[in-house]
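Enquirer: Provided below for reference: sequence and predicted model.
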Amino acid sequence: MNLFSPLTLRQLTLKNRIVVSPMQQYSAKNGIPGNWHLVHLGGRAVGGAGLIMTECTAVSPEGLATLSDVGIWNDEQKDAWKNIVDFVHEQDAKIGMQLWHSGGKGSLKHPNEKMKPLPKEEGGWTVKSSSPTEMNGVIPEELTVDEIQELKVKFVEASHRAVEAGFDTIELHAGHGYLFHQFYSAVINKRNDEYGGSLQNRIRFLVETVGEVRRSIPDGMPLLVRISAVDYLETPDAWTLDDSIILAKILRENGVDLITASGGGFANVSKDRVFPNYQVPFSSTIRQQTGIATGAVGMITEAVQANDIIVNDEADLIFIAREHLRDPYFALHSAKELELEVEIPWQYKRAF
């Protein structure tokens, strides 16, 4: 088994273990992906990755972080995504949609404007979260139980549209300080009802949503979840790897097929803690202690490095983000470096 071994999850078979990790492009209008997204995602499919993941895609307008993010809460967005899906499939690659709600980290300006809070007069909105805990200098409103139930429906509706658009898999983004993470981490969640307090209560929103999405998509379609395995905070209420192991076991019991183990979201990680493979132990530990398939992330930039993670059984998939920005053909270059034969688009064969 190596980086270019196939992987089957339910009825989906990936030709290799390289995944284009979700990366925000901040290039949409009204949540609709355009030509930029077609070239960005399609180019990485031409480049040989086995699975192409969309950037985190909002399930409702209030789920956006900025007005330039993509969504899938209406059919116009769904139809635009289908065009991209069809092109990716033509390149013998698979494509997954990452569904997401930013929660209290929403209503921000474009990165070119340093993602400052977006005023109402410029299209900003009231952000809501598990609790009125300050994030990004803003105190969100607390979601009511009825609103939580409505959000679960939004995720199910978005999943239906993703299936209709032809996506091969769905990933729920439950990390990086976004809404699900705002519930399961006690750093943010200060509720005293059935969605707050104990770990079982704090993970309830995510687990219930997973269950409803799992029941609403085809049995043969894998369901993935990205979590922040740790908060990277030295406080008693911080989320820990031990907590993630408990969560991973429960998610597996509820039909999740793979967990991408990332980290952080509420604070900047100190530079001395960021180095090649720095988050791989999260995927390895969760995989070993729960039996669920995992995806590794975190400064994975080289072919031999990525291959070793697979060979050493530390993860089942390698999610590569920034290196794919630098090199859309990372997979093809990696195969050549590892001296492995892979199919190359006939249009590009003379270059390889």
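Expert: Nice, thanks for sending it over.

Enquirer: Every contact and neighbour count from this point should use C-alpha atoms.
Expert: Fine.

Enquirer: Could you pull out the strands in the stretch 1-150 of the chain for me?
Expert: Ranges of strands in the stretch 1-150 of the chain, per DSSP state E, counting those that start in this stretch, are 7-9, 12-14, 18-20, 51-53, 57-58, 94-100, 128-129, 141-142.

Enquirer: from the middle of its chain, how far away would the third one be?
Expert: Its chain's C-alpha centre and that of strand 18-20 lie 12 Å apart, by Cα atoms, centre = their mean, to the nearest Å.

Enquirer: circling back: what's the most buried one of the strands of the stretch 1-150 of the chain?
Expert: Most buried of the strands of the stretch 1-150 of the chain, by mean neighbour count (mean count of other Cα atoms under 10 Å): strand 18-20, with a mean of 28.

Enquirer: for that strand, packing partners?
Expert: Packing contacts for strand 18-20, counted by 3 or more Cα pairs under 8 Å, 6 or more residues apart in numbering; DSSP states H and E, involve strand 51-53, strand 317-320.

Enquirer: how many other residues sit next to Ala186?
Expert: 21 (other Cα atoms under 10 Å).

Enquirer: typo on my end, Asn268
Expert: For Asn268, using other Cα under 10 Å, the count is 10.

Enquirer: coming back round to it: which one of the strands of the stretch 1-150 of the chain lies nearest to Gln289?
Expert: strand 7-9 (19.1 Å; Cα to Cα).

Enquirer: Columns distance to Gly263 on top of the strands of the stretch 1-150 of the chain, output as TSV?
Expert: Output for these, formatted as TSV (distance: least, Cα to Cα, whole Å):
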stretch	distance to Gly263
strand 7-9	24
strand 12-14	25
strand 18-20	18
strand 51-53	18
strand 57-58	19
strand 94-100	16
strand 128-129	19
strand 141-142	24
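
Enquirer: want to throw the helices and strands packed on strand 18-20 into TSV with distance to Arg214?
Expert: Formatted as TSV, these follow (distance: least, Cα to Cα, whole Å):
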stretch	distance to Arg214
strand 51-53	19
strand 317-320	21
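
Enquirer: quick one on the thing from earlier: between the strands of the stretch 1-150 of the chain, which gets nearest to Glu234?
Expert: Among the strands of the stretch 1-150 of the chain, the nearest to Glu234 by Cα to Cα is strand 128-129 (22.4 Å).

Enquirer: let's bring in a second one:
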Amino acid sequence: MSPLFTPQTVGPLTLGNRIVIAPMCQYSAIEGVPQPWHSQHLGKLAISGAGLLIVEATGVEAAGRISWADTGLWNDAQESAFADILADIRTYSDTPIGIQLGHAGRKAATSPSWINRGGPAPADKAWETFAPSPIPFKPDWHQPTQLDEAGMDRVISAFVQAAGRAERAGFDLVELHAAHGYLLSEFLSPVSNRRTDDYGGSAENRMRFPLRVAQALRDAWPRTRALGVRFNGSDWVEEGVDIEEVQAFARALHDIGYDYLHVSSGGNVAGAPIPGTEPGYQVPFARAVKQAVPEAVVIAVGMILEPAQAEAIIAAGDADMIAIARAALDDPNWGHHAAVALGVPQIMPVQYQRAGHAVWPTPRAD
């Protein structure tokens, strides 16, 4: 049996294989409401051959969106639209589908990535942003408002309410976004968190608010559905988080009751020297988390492009699951093609089975 295509238990879920379609921002929502683009984007990935599909980073409050075109889950219209998309997908796919809930913090109020390179939104589309400390992401970006206790309580409440909406909409899983320099990641990193109160300074203090959010979400999300978290393994600068802090955060999350740990990196420091084109460049962080919390389900992500590469990561014990993103945009049938490459039978929708690898003529040896 191929390690990549061995079933995996994630809390109450049993996935058919170890392939995860990672959350990928589409910047195509209107007032936080997913649109027809999301229907076709998610619909095709739900028949991609992956064991799990996770919907893009979705703001728990309007101020928490990355851009003005992000999806949200703070009102009835957004909840209803997601429910409709899931109901349609369920007529042809039983692939478990999750949603990543997040707050963009000081990196909110931007334009979509293809407009002004995702820089600050124009004045008529911008809004007040919030952060652990009033430090702009870049010198020419807006200055965020430092979150006070009331603001932190508001954000926690927003995560809890969004979880309730995700449950009613029919999601099988929620992933807490604590990576990529967004709000929870900002609290964790000494680069962006310069507070002198109980939420800044030591690693224990910097973890305090993210763990409050994590605990509130764990309490709100039913144990009958899976709950995971994505967080950074590195800020890619010497003064950023260190691996011992990352491992301690991972242990705390596992002990709270999170069903998987999804290890990414970067996003807190503009211009950090990230080797983002190097295949598997984030796998060492997943390996370090797996070593620190061996009983946890760990997901590796980051320029994992080839089936043999993904198979080797699982076989080596560096991670339990593999998340792909750009590879899935390039090839929405990556999971099916990986099965062929690794000698595993394809499991395709009946409508597509006549195009499966097994029915194609055998290529000539020449």
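Expert: Sure thing, it's come through. Just so we're clear, the structure is a prediction, and the values are computed from it rather than from any experiment.

Enquirer: still on that earlier bit, how about the helices and strands packed on strand 18-20 of the first structure, which one is nearest Thr209 of the first structure?
Expert: Closest among these, once you apply Cα to Cα, is strand 51-53, at 20.2 Å.

Enquirer: What ranges does the second structure have for its helices?
Expert: 36-45, 76-89, 149-169, 183-188, 203-220, 243-256, 283-292, 307-315, 326-330, 334-341 (DSSP state H).

Enquirer: Can you lay out the ones you listed as JSON lines showing distance to Tyr27 of the second structure and mean neighbour count?
Expert: Putting the helices of the second structure into JSON lines (distance: least, Cα to Cα, whole Å; neighbours: other Cα atoms under 10 Å) gives the following:
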{"stretch": "helix 36-45", "distance to Tyr27 of the second structure": "10", "mean neighbour count": "17"}
{"stretch": "helix 76-89", "distance to Tyr27 of the second structure": "15", "mean neighbour count": "18"}
{"stretch": "helix 149-169", "distance to Tyr27 of the second structure": "19", "mean neighbour count": "19"}
{"stretch": "helix 183-188", "distance to Tyr27 of the second structure": "19", "mean neighbour count": "29"}
{"stretch": "helix 203-220", "distance to Tyr27 of the second structure": "25", "mean neighbour count": "20"}
{"stretch": "helix 243-256", "distance to Tyr27 of the second structure": "29", "mean neighbour count": "18"}
{"stretch": "helix 283-292", "distance to Tyr27 of the second structure": "27", "mean neighbour count": "21"}
{"stretch": "helix 307-315", "distance to Tyr27 of the second structure": "28", "mean neighbour count": "18"}
{"stretch": "helix 326-330", "distance to Tyr27 of the second structure": "14", "mean neighbour count": "15"}
{"stretch": "helix 334-341", "distance to Tyr27 of the second structure": "23", "mean neighbour count": "20"}
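
Enquirer: Could I get the ones you listed in a markdown table, plus columns for distance to Val298 of the second structure?
Expert: Below are those laid out as a markdown table (distance: least, Cα to Cα, whole Å):
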| stretch | distance to Val298 of the second structure |
| --- | --- |
| helix 36-45 | 22 |
| helix 76-89 | 26 |
| helix 149-169 | 22 |
| helix 183-188 | 18 |
| helix 203-220 | 17 |
| helix 243-256 | 10 |
| helix 283-292 | 6 |
| helix 307-315 | 10 |
| helix 326-330 | 20 |
| helix 334-341 | 19 |
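
Enquirer: Val237 of the second structure is nearest to which of these?
Expert: With Cα to Cα as the measure, helix 243-256 is the member of the helices of the second structure nearest Val237 of the second structure (12.0 Å).

Enquirer: The closest one: average distance to aligned residues in the first structure?
Expert: Averaged over the aligned pairs, helix 243-256 of the second structure sits 0.8 Å from the first structure after superposition, using mean Cα distance after the TM-score superposition for the first structure.

Enquirer: counterpart of that helix in the first structure, which residues?
Expert: Alignment note (TM-score structural alignment): helix 243-256 of the second structure is matched to residues 241-254 of the first structure.

Enquirer: Pull the residues that contact that stretch.
Expert: 203, 207, 210-211, 214, 229-230, 259, 282, 286, 289-290, 292 (Cα atoms under 8 Å, 6 or more residues apart in numbering).

Enquirer: same check, this time on stretch 110-127 of the second structure
Expert: Stretch 110-127 of the second structure has contacts (Cα under 8 Å, 6+ apart) with 27, 63, 66-69, 109, 141-142.

Enquirer: Give me the buried positions along that stretch.
Expert: Within stretch 110-127 of the second structure, the residues scored as buried using 16 or more other Cα atoms under 10 Å are 110-112, 119-121, 126-127.

Enquirer: distance of the nearest residue to Lys44 of the second structure once chain neighbours are set aside from Leu173 of the second structure?
Expert: Nearest residue to Lys44 of the second structure in three dimensions, chain neighbours excluded: Pro332, at 6.8 Å (Cα to Cα, 6 or more residues apart in numbering). Between Pro332 of the second structure and Leu173 of the second structure the computed distance is 21 Å (Cα to Cα, to the nearest Å).
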